[in-house]
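Colleague: what shape does this take:
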Amino acid sequence: MALLTFKGGIHPDDGKSLAKDKAIVEVKPKGDLVYPVSQHIGAPANPVVAVGDHVLKGQMIAEAGGFVSAPIYASVSGTVKAIAPHLNPTGGRVNSIVIENDGEYKEVEYPEVTPLEDMSKEDILNAIGTAGVVGMGGAGFPTRVKLSPKEPEKIDYIIANCAECEPYITADYRTMIETPEKLVGGMKIILRLFDNAKGIFGVEDNKPDCIEKLKELTKDEPRIEVMALKTKYPQGGERQLIYATTGRAINSAMLPADAGCVVDNVATMVSVYQAVVEGKPSMERVVTVSGDAVAEPGNFRVPFGMNQQELVEAAGGFKTEPEKLISGGPMMGFSMFSLDVPVTKTSSSILGFTKDEVAKMEPSACINCGRCVEACPSRLIPSRLADYAEHHDEEKFTKHEGLECMECGSCSFVCPAKRPLKQAIGSMRKIALANRRKKK
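Modeller: Okay, the predicted model is just below:
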């Protein structure tokens, strides 16, 4: 049987061997912890503590600022040192709560957990929302909101994104290997919210051990199926994953729910399990630290708010001063100019590379080879869209479906002329989307 996949895509060197076999190591921070109040899509959280307050691990320090928002919890015990703007991983300054870590990790007494079988759907949703669970694959959309579509009876598939197609990142892989029971448990919880839905674990076939573990754990679950996907980037893209596993297609104007699907990644489903079954708020995540500049690449369980420089030191520091630092994957992540930033709910990895290969590229004229068209998973013509973008022709850019670009970078990767296609298209796409919002 042919492996499930999508049209287009590329096969970059995945670099996963650096950290793939490194078990998850728990790291306890020593310095101050910084909690940006905007770690998610939607309204910023509102601080509920003041400077000088003593807090415990697991204590809410900021409440949700609206329906599309999420609370934030202290991941250590200590004293609130400041509430002020602080540099975040994207390079901006965000209002943040700074806690001076007392090193004692005293924890709150959590309320007694209601057995899952006694919980209503609303109880489950409230537990997820109260715990501050958001999409941890990068988007940061509040999970309670995602799991509350207008017509839940029309949801046919709950898809666990187990692809982890970005090069170098192995955090989800290690989670699937070490705690697959929590991942499956998270899926079962979500399925309780959707009576007509089937659960799907979509796993790339370069993770046969994960496929085997998940199949063993779900062999007696008639509503759950494990699907092997062809290893190809960007298999973990939401549209590509939905198409590969269900055959359904969505565009930029649609949500997965419009196609009867809900998609969550591995870390998010594990957080759902911890919130509902263990009664614990979202306070930590697994982060990969890798790249050829890192002394001891690995996977680390890290409390939110921990300084990323401190995390890199837990990986042995840099054996060579990196020319390039990336938060997230090398394809869709973003460059960082400083590690003096906190780990947040959406921090999947820190990558350090000895050479900034992109900066050294000298772009030349398009040779009309068509490779970008073949690679584009959205079936666009990237070279043409980049031309429109460079000429600031928003009308033609929009007419030729520029808004359908998912900014995966496949076009730039294969371009023999080394044109910055993704960057040009991405810039124009942001302008076009902003102008569209103004017209509404």
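Colleague: from now on I want contacts and neighbour counts done on CA atoms only, so please keep to that.
Modeller: Noted.
Colleague: list the buried residues in stretch 267-279.
Modeller: Across stretch 267-279, burial judged by 16 or more other Cα atoms under 10 Å covers 267-277, 279.
Colleague: distance from it to the middle of the chain?
Modeller: Computed by Cα atoms, centre = their mean, to the nearest Å, the chain-centroid distance of stretch 267-279 equals 16 Å.
Colleague: got CSV for the buried residues of stretch 267-279, with secondary structure too?
Modeller: Shown next, in CSV, are the buried residues of stretch 267-279 (DSSP: H, G, I helix; E, B strand; the rest coil):
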residue, secondary structure
Ala267, helix
Thr268, helix
Met269, helix
Val270, helix
Ser271, helix
Val272, helix
Tyr273, helix
Gln274, helix
Ala275, helix
Val276, helix
Val277, coil
Gly279, coil
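Colleague: and of the residues you listed, the nearest to Pro342?
Modeller: Within those, proximity to Pro342 (Cα to Cα) peaks at Ala267, which comes in at 18.3 Å.
Colleague: which of the buried residues of stretch 267-279 lies closest to Ile367?
Modeller: Relative to Ile367, the closest of the buried residues of stretch 267-279 is Ala267; by Cα to Cα it sits at 42.0 Å.
Colleague: which residue is nearest the centroid of the chain?
Modeller: With distances taken as Cα atoms, centre = their mean, the chain has Gly137 as the residue nearest its mean C-alpha position (1.4 Å).
Colleague: next up, for comparison:
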Amino acid sequence: MGLASFRGGIHPYDGKELSKDKLVKEVLPKGELVYPLSQHIGAPAKPIVGVGDRVLAGQIIGEAQGFISANVVASVSGTVKAIEKRLVVSGNKETVIVVENDGLYETVPAIGQQRDYTKLSKEEIRNIVKEAGLVGMGGAGFPTHVKITPKDDSKIEYVIVNGAECEPYLTSDYRMMLEETEKIIKGLKVELSLFENATGIIAVEDNKPEAIKKLQEFVQSEERIKLQVLKTKYPQGAERQLIYACTGRKINSSMLPADVGVVVNNIDTSISIYMAVCESTPLMRRIITVTGDAIKDPRNFNVKTGTNYRELVEEAGGFITKAEKIISGGPMMGLALFSLDVPVTKTSSALLCMTKDEVAKYEPTACIRCGRCVKACPCKLIPQKMYECANNFDNEGFVKLNGMECYECGCCTFVCPARLRLTQAFKQTRRSILDSKKK
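Modeller: Predicted structure coming up:
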């Protein structure tokens, strides 16, 4: 069981010791719940409730529109207060459904009903996953029912559960590997029932020895599941790097993992598949890491989707001192927030609160052609040349340099001695190119 890895990458301070050893704490919302209709890649859901309607926990309130879309499910019982535009994590205003929590937490009748997945057809399993509103919970939010419905089931050879959790400070998946081990395995077995020729792989970085030990105990009796220990390095958990480390197969931005016979899901997605299929429970909760040196009691919380971020800070004891930088997600790929009045969604993973904004204190200088960005890039790109194109609004040149293969991991910016805002420039350029294609 050797260590698997990839070329490139970096080793930032991981900050995981702040929250990794504390049990997950369940938190019930105090105020209203806000459910954006777009919590996934693809078409936004369509509201199927109206203002004044009473809803139950587990009830579909936003219906998927098209194949690549996902249902939105109420996480509490209460009354629909509004359907309007509100601020979300991205900084944009999007259509949301606002539910006034009645504190009763009444559920739809079937919630919690036990089911034997071995007695369900493939179509039934996929429909259950679709109805439950499952999406990839590692950050991208790709609808899970689409991911587990490739063109040919027989060509899927690997189903990988991504337990790398390489993003600094995040420990929610780690806690789940320790506290919900059996559900992870059972969720993977549900997936394997869809792909008769596949082997299950649970991939974990070697900085998580306790999780590795516990998972190994569970998989040793499983004929179709194995544990793959990965070298600790960022971005080991990125889909392309993970697939290469585990299978030796390569994909690019124009491909899906299924094109090389692979399906990849996050740890919490695997748990959610088990809960949906075997416990009749749709996606209504997230495990979120609330951490950083500005937080009094960093830890992981089990929270209802739609909960206000400000309530999470309160549950973590509040701020020790003023937070100069607040990020939804991790420091490498998260989104900086200017307001805590945004809702937890299916793709929320962490709330990172720092006393100092380390990035703001550095002023960019001229590139010295040191090549560190090239060495660090996990996609084997040339960030220095891409940056020149981005600065000159040379979209054609950016594309010729394979700039669209960049997935904005931040490795180049991290190692740049000139403190150039490389990732930010690439993000803007890629967005500009994609927007022009749509037009």
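Colleague: overlay the chains and give the TM-score.
Modeller: Comparison of the two superposed chains (TM-score structural alignment, normalised by the length of the second structure) gives a TM-score of 0.98, and 438 aligned residues with a Cα RMSD of 1.1 Å.
Colleague: quick one on the thing from earlier: got the contact list for the residue nearest to the centre of the first structure?
Modeller: Shown in contact with Gly137 of the first structure (Cα atoms under 8 Å, 6 or more residues apart in numbering): 265, 267-268, 346, 348.
Colleague: swap the cut-off to 10 Å and go again
Modeller: 161, 164, 172, 236, 264-268, 328, 345-348 (Cα atoms under 10 Å, 6 or more residues apart in numbering).
Colleague: could you check how far Pro234 of the first structure is from Ile99 of the first structure?
Modeller: As for Pro234 of the first structure, its distance to Ile99 of the first structure is 38 Å (criterion: Cα to Cα, to the nearest Å).
Colleague: next one: Glu404 of the first structure
Modeller: From Glu404 of the first structure over to Ile99 of the first structure (counting by Cα to Cα), the distance is 42 Å.
Colleague: looking at those two, which one has more neighbours?
Modeller: Ranked by neighbour count (other Cα atoms under 10 Å), Glu404 of the first structure and Ile99 place Ile99 first, with 28 against 15.
Colleague: buried residues, the longest helix seen in the first structure. List them.
Modeller: Determined from DSSP state H, the single longest helix within the first structure is helix 421-439. By 16+ other Cα under 10 Å, the buried positions in helix 421-439 of the first structure come out as 421-422, 424-426, 428-429, 432.
Colleague: now do stretch 322-333 of the second structure
Modeller: Buried positions in stretch 322-333 of the second structure, judged by neighbour count with 16+ other Cα under 10 Å: 323, 325-333.
Colleague: what does stretch 39-58 of the second structure give?
Modeller: In terms of neighbour count (16+ other Cα under 10 Å), stretch 39-58 of the second structure has its buried residues at 39-40, 42-47, 49, 55-58.
Colleague: again with stretch 138-152 of the second structure
Modeller: Neighbour-count burial for stretch 138-152 of the second structure flags 138-139, 141-150 (criterion: 16+ other Cα under 10 Å).
Colleague: how about stretch 400-418 of the second structure?
Modeller: Within stretch 400-418 of the second structure, the residues that count as buried by 16+ other Cα under 10 Å are 401, 403-404, 406-418.
Colleague: so which of those belong to helices?
Modeller: The helices, defined by DSSP H, take in 411-415 from those.
Colleague: still on that earlier bit, save the buried residues of stretch 138-152 of the second structure as JSON lines, and put in distance to Ala82 of the second structure and secondary structure too.
Modeller: Converted to JSON lines, these look like this (distance: Cα to Cα, whole Å; DSSP: H, G, I helix; E, B strand; the rest coil):
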{"residue": "Gly138", "distance to Ala82 of the second structure": "29", "secondary structure": "coil"}
{"residue": "Gly139", "distance to Ala82 of the second structure": "27", "secondary structure": "coil"}
{"residue": "Gly141", "distance to Ala82 of the second structure": "25", "secondary structure": "coil"}
{"residue": "Phe142", "distance to Ala82 of the second structure": "27", "secondary structure": "coil"}
{"residue": "Pro143", "distance to Ala82 of the second structure": "26", "secondary structure": "strand"}
{"residue": "Thr144", "distance to Ala82 of the second structure": "28", "secondary structure": "helix"}
{"residue": "His145", "distance to Ala82 of the second structure": "29", "secondary structure": "helix"}
{"residue": "Val146", "distance to Ala82 of the second structure": "30", "secondary structure": "helix"}
{"residue": "Lys147", "distance to Ala82 of the second structure": "32", "secondary structure": "helix"}
{"residue": "Ile148", "distance to Ala82 of the second structure": "34", "secondary structure": "coil"}
{"residue": "Thr149", "distance to Ala82 of the second structure": "35", "secondary structure": "coil"}
{"residue": "Pro150", "distance to Ala82 of the second structure": "38", "secondary structure": "coil"}
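Colleague: I'd assumed Ile177 of the first structure was in a helix, is it?
Modeller: Yes. Under three-state DSSP, Ile177 of the first structure sits within a helix.
Colleague: hang on, isn't it packed against Ala23?
Modeller: Yes. With contact defined as Cα atoms under 10 Å, Ile177 of the first structure and Ala23 form a contacting pair (9.1 Å).
Colleague: who's more crowded, these two?
Modeller: Each of Ile177 of the first structure and Ala23 has its neighbours counted (other Cα under 10 Å); Ile177 has more, 18 against 15.
Colleague: let me see the contact set for the more buried one.
Modeller: Ile177 of the first structure neighbours (Cα under 10 Å, 6+ apart): 21, 23, 207, 209-214.
Colleague: of the residues you listed, closest to Phe6 of the first structure?
Modeller: Of all these, Lys207 has the smallest distance to Phe6 of the first structure: 18.3 Å, by Cα to Cα.
Colleague: pull the number of nearby residues for the closest one.
Modeller: Quick note: Lys207 of the first structure (other Cα under 10 Å) scores 18 neighbours.
Colleague: could you say which helix or strand contains the closest residue to it other than its chain neighbours?
Modeller: Excluding its sequence neighbours, the residue lying closest to Lys207 of the first structure (Cα to Cα, 6 or more residues apart in numbering) is Tyr173, at 7.7 Å. Using DSSP states H and E, Tyr173 of the first structure sits within helix 171-178.
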